[in-house]
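[1] The following block contains a protein sequence and its predicted model.
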Amino acid sequence: MTRMTQVASFVFLMGALAGAYAAEGFEPRYNLAGSLGGEIFAPPDQTGWAIGMAVTRVPVRRVTGGDGKDLTFPLPGGTLSVPGIPSALQPSYGPGMATVQGDGSMTRSDLAVAYLTKDQYAGGRLLFVLDLPFIRKDQHIGISGAAPALSWPAPLPAEVQAGVTGQFQAQYKDALAAQGAASTAIVHGLGDAELMAGWQYVGERLRVLGGAALVLPTGKYDAGPRPDTGTGNFRTLRPALQVAYLPTANIALGAKLSVGLNTRNRDNQLRSGNWVGIEMAAGYMTPIGVVGVHALRVQQYQDDDNNPFGASRFRSTNAGAFFTTRLPVVDAIMTLQYIDTTSSRYAKHGSFTQLRLIKLF
């Protein structure tokens, strides 16, 4: 009887899950902490070199699916191979559904070097930036789901059916748990570098910055389920237009429009759909610095291609506040900002706290 109730291995299930969770980490190549702060009160005529440093802390509360709740995905049905039972009597089972309970944290440290030309072109100056990030991720994944019922083509002794059913349910649960454990890890290393070029105009009341960034796959990435410091073996071109307007000397309003254009990931042949990002900010100049509020939304407008989750359109809406001041001792601009995810789809749902320093030379 023991030999007859030994259920076959769940290699098929493990493979399906490994392919599914490798969908580029539910992260767009965009600063979800927000890039509009008190810097919208830019001084009127800065040129030369600048160094920027930013540290972003991101506690992740969950990974969301298409309904904004915990991510779920279907598992295929099949026929169970049970040793000792004729092939014509092997039980089958229908498709199941797995739920992902994901949380963790990420700390991202960026070092950026920028140069703003002294010469003007069409009334503005050219800006060039190199940004190198260092990433640390602590990811915890749990995967669970109820085993589907077994369907027997012909009745067998009750004790045989009960034994096979018990082992099938246990191995189904264990396979899900094992894949969750395989997706849980702490990693650290270099992230994906960014090269940016743009044109900046600074007037008395109007500030305009237009340009594009090229994100390169310099971070470590593997198509398996473990977290990575890189977001994938593909490139992203990110054109953007940022505008700030000062209706008075103490009030500034800012807006930014960005588009993400992705190539195909060479490691898993997945192509993340292109996305658009919109940011808005309002700041007020006080005697000690700028206080303000900001909000952003990043959303895919194109389906993923070759993603086991299907279209998997990323969407994240965040809102928060910021404070910017000048540090006289080091003559640098410091911005502290916080933003919280208010709603999301196929995304990591959490909050973002960022501290950044900009030193002009």
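    Nice, thanks for sending it over.

[2] Only C-alpha atoms from now on, for both contacts and neighbour counts.
    OK.

[3] What's the local residue count around L327?
    Applying other Cα atoms under 10 Å, we find 12 residues neighbouring L327.

[4] For it, which residues are in contact?
    I333, M334 (Cα atoms under 8 Å, 6 or more residues apart in numbering).

[5] residue contacts, T286?
    T286 neighbours (Cα under 8 Å, 6+ apart): N250.

[6] so how far is K220 from G145?
    31 Å (Cα to Cα, to the nearest Å).

[7] do the same with S9
    Taking Cα to Cα, one finds S9 at 32 Å from K220.

[8] These two: which has the busier surroundings?
    Using other Cα under 10 Å, the more surrounded residue of S9 and K220 is K220, with 18 against 15.

[9] which residue packs closest to that one, ignoring adjacent ones?
    G230 (5.0 Å; Cα to Cα, 6 or more residues apart in numbering).

[10] count of residues packed around that neighbour?
    Using other Cα under 10 Å: G230 sits among 26 other residues.

[11] cool, and N233?
    23.

[12] same check, this time on the one 10 residues further on
    In terms of burial, V243 registers 18 neighbours under the definition other Cα under 10 Å.

[13] again, but for G52
    Neighbours around G52, by other Cα under 10 Å: 20.

[14] Equivalent analysis for A347, please.
    By other Cα under 10 Å, the residues close to A347 number 24.

[15] Tell me who's in contact with the residue nearest to it when sequence neighbours are not counted.
    Excluding the flanking residues, the one nearest A347 by Cα to Cα, 6+ apart is F26, at 4.9 Å. Applying Cα under 8 Å, 6+ apart, we find F26 in contact with V63, F314, Y346, A347, K348.

[16] surely the third one meets R315?
    Yes: judged on Cα atoms under 8 Å, Y346 makes contact with R315 at a distance of 6.7 Å.

[17] re the thing from before, as a markdown table, the contacts of F26 with distance to A282 and secondary structure would be great.
    Below are those laid out as a markdown table (distance: Cα to Cα, whole Å; DSSP: H, G, I helix; E, B strand; the rest coil):
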| residue | distance to A282 | secondary structure |
| --- | --- | --- |
| V63 | 30 | strand |
| F314 | 26 | coil |
| Y346 | 29 | coil |
| A347 | 26 | coil |
| K348 | 26 | strand |
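
[18] Presented hereafter is structure B, for comparison with structure A:
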Amino acid sequence: MPRSSSASSFYRAPLKASALVLALAAATSAMAAENGNQRYSAGIGGSDMTTPVVPGLYFQAPMVAYHASKIKGNDGKQLTNFTADPYPRAKVSIDTDTYAILPRLTYISSHRLLGAHVGVTAMLPVVKRKADFGLTTGNGTLDAGLGLAARASQMSGSETGIADLEVSPVMHWEIGDHQSVTFAPTIVMPLGDFKADQRVNTGFGDYYTFRPSVQYAFIGDGWDLGGRAVMSFNTRNKDTGYYSGKIFNFDWQAMAFVSEDIRVGVQGYFVRQLQADTVNPTPANGMTQKMLVDQQGNKASVNAIGPAVAWLMNGGEMLIEGKFIKEFGAKNRTEGQAFWLTISKPL
């Protein structure tokens, strides 16, 4: 039997809501890795990679301000507009900021193992994360009856607090007079606050990350070159059933002395997710998990480059570095820019 026009309207209303809610979910879930976050701060490696290391106690305080108003899809194009019948266009917007200080203590002993000085390092970040998501139709309005504005508001938020604790043994080899290699098999433990029903959190959830890194430095005659390769292996988040696939990071920097105390140069990084995310839906998260399932094939990637300047005070009493890094070529994640200020000091 044909449905009446009133019956058709009744059935179209849920379809409108589903189309637009899924448009919003697609934009905000297109970021691979859970909620678009990973536990390694890309760009954190800088002049510390090429600073000579001797046995002792070191303090480091990198500070970062990251902003992004773009989110890229699997094709590398910005995810801002979706067709959501019967609406001609549904515009999705994102505005996200992260402010963080990442204090680290590192101890390098005079004892050697396999020719390397051994030590230990630990870092406990303090962060403020903020994200605003929006969704409007082609005429600039939302049907309040569909609850879309509330859905966008639910995904938005601002949280401040500690993030997750990082601890690692360290092995540092000096290779001749000009080169060094450092190995740090880091374990990241869930310590920061995390709520499964919100997208913005200071912590990452109830899972662990094993993150081995290998760092190489060449200290030349007036110029330095450093690189750090990092691989992240995650367990499944018990809070959400989400598994973030393996992610490879590489930070690099090339610096030249322009005076006895000042170095200038260029820094960059690239991020490649090598394994797709997967989701085991959990009863606690229901609709959120169902929407995330559609995104589990995504793999995040991004490149970045920018200028850096470092001031070596009193021949090594303290190192202060500033840099600006601009991201490009992102896929399945945000694309933005970051200002970094890092203070490093032997104690």
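    Received, thanks. Model, not experiment: these values are computed from the prediction.

[19] Would you tell me which one of the contacts of F26 of structure 1 comes nearest to G273 of structure 1?
    F314 (8.6 Å; Cα to Cα).

[20] Quick one: map the closest one onto structure 2.
    Taking TM-score structural alignment, F314 of structure 1 has A300 as its aligned residue in structure 2.

[21] can you pull the contacts of its match?
    M31, A32, A33, V271, R272, Q273, A330, K331, N332, R333.

[22] mapped onto structure 1, which of those residues hold?
    Mapping these onto structure 1 (both residues aligned by TM-score structural alignment, their matches' Cα atoms under 8 Å) leaves V271, R272, Q273, A330, K331, N332, R333 still in contact.

[23] Could you dump these into CSV with distance to S180 of structure 2 and secondary structure added?
    Converted to CSV, these look like this (distance: Cα to Cα, whole Å; three-state DSSP):
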residue, distance to S180 of structure 2, secondary structure
V271, 24, strand
R272, 25, strand
Q273, 28, strand
A330, 32, strand
K331, 34, strand
N332, 35, coil
R333, 34, strand
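
[24] got JSON lines for those, with distance to T83 of structure 2 too?
    Below are the kept ones among the contacts of A300 of structure 2 laid out as JSON lines (distance: Cα to Cα, whole Å):
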{"residue": "V271", "distance to T83 of structure 2": "30"}
{"residue": "R272", "distance to T83 of structure 2": "29"}
{"residue": "Q273", "distance to T83 of structure 2": "28"}
{"residue": "A330", "distance to T83 of structure 2": "22"}
{"residue": "K331", "distance to T83 of structure 2": "20"}
{"residue": "N332", "distance to T83 of structure 2": "19"}
{"residue": "R333", "distance to T83 of structure 2": "21"}
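
[25] Buried only: go through those for me.
    V271, R272, Q273, A330, K331, N332, R333 (16 or more other Cα atoms under 10 Å).

[26] K130 of structure 2: which of those is nearest?
    Distances from K130 of structure 2 to these, taken by Cα to Cα, are shortest for R333, at 15.7 Å.

[27] What lines up with the closest one in structure 1?
    Under TM-score structural alignment, R333 of structure 2 pairs with A347 in structure 1.

[28] quick one: contacts for that match?
    Contacts of A347 of structure 1 by Cα under 8 Å, 6+ apart are F26, E27, V63, T64, G65, F314, R315, S316.

[29] Tell me the most packed of those residues, by neighbour count.
    F314 leads the contacts of A347 of structure 1 on contacts (other Cα under 10 Å) with 27 neighbours.

[30] hey, where'd the helices end up in structure 2?
    5-29, 148-155, 286-293 (DSSP state H).

[31] on contacts alone, who are the packing partners of the longest one?
    Right, helix 5-29 of structure 2. If you count contacts as 3 or more Cα pairs under 8 Å, 6 or more residues apart in numbering; DSSP states H and E, helix 5-29 of structure 2 packs onto strand 81-84, strand 87-101, strand 126-137, helix 148-155, helix 286-293.

[32] ok now the third one, how far from the chain's centre?
    In terms of Cα atoms, centre = their mean, to the nearest Å, the centre of strand 126-137 of structure 2 is found 15 Å from the chain centre.

[33] and what of the last one?
    Computed by Cα atoms, centre = their mean, the chain-centroid distance of helix 286-293 of structure 2 equals 22 Å.

[34] what's it packed up against?
    By 3+ Cα pairs under 8 Å, 6+ apart, helix 286-293 of structure 2 packs against helix 5-29, strand 278-279.

[35] As TSV, the ones you listed with distance to R228 of structure 2 would be great.
    What follows is those, written out as TSV (distance: least, Cα to Cα, whole Å):
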stretch	distance to R228 of structure 2
helix 5-29	29
strand 278-279	28
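
[36] Quick one: closest of the ones you listed to P185 of structure 2.
    strand 278-279 (24.7 Å).

[37] Tell me which residues are up against the closest one.
    Outside strand 278-279 of structure 2, the residues that reach it (Cα under 8 Å, 6+ apart) are G241, Y242, Y243, S244, G245, Q289, L292, V293, Q296, G297.

[38] redo that, cut-off 6 Å
    Residues outside strand 278-279 of structure 2 that contact it (Cα atoms under 6 Å, 6 or more residues apart in numbering): G241, Y242, Y243, V293, Q296.

[39] burial count for the first one?
    G241 of structure 2 has 19 neighbours, counted by other Cα under 10 Å.

[40] what's the answer for the second one, then?
    Using other Cα under 10 Å, Y242 of structure 2 has 24 neighbouring residues.

[41] so what corresponds to it in structure 1?
    Y242 of structure 2 maps onto L270 in structure 1, by TM-score structural alignment.
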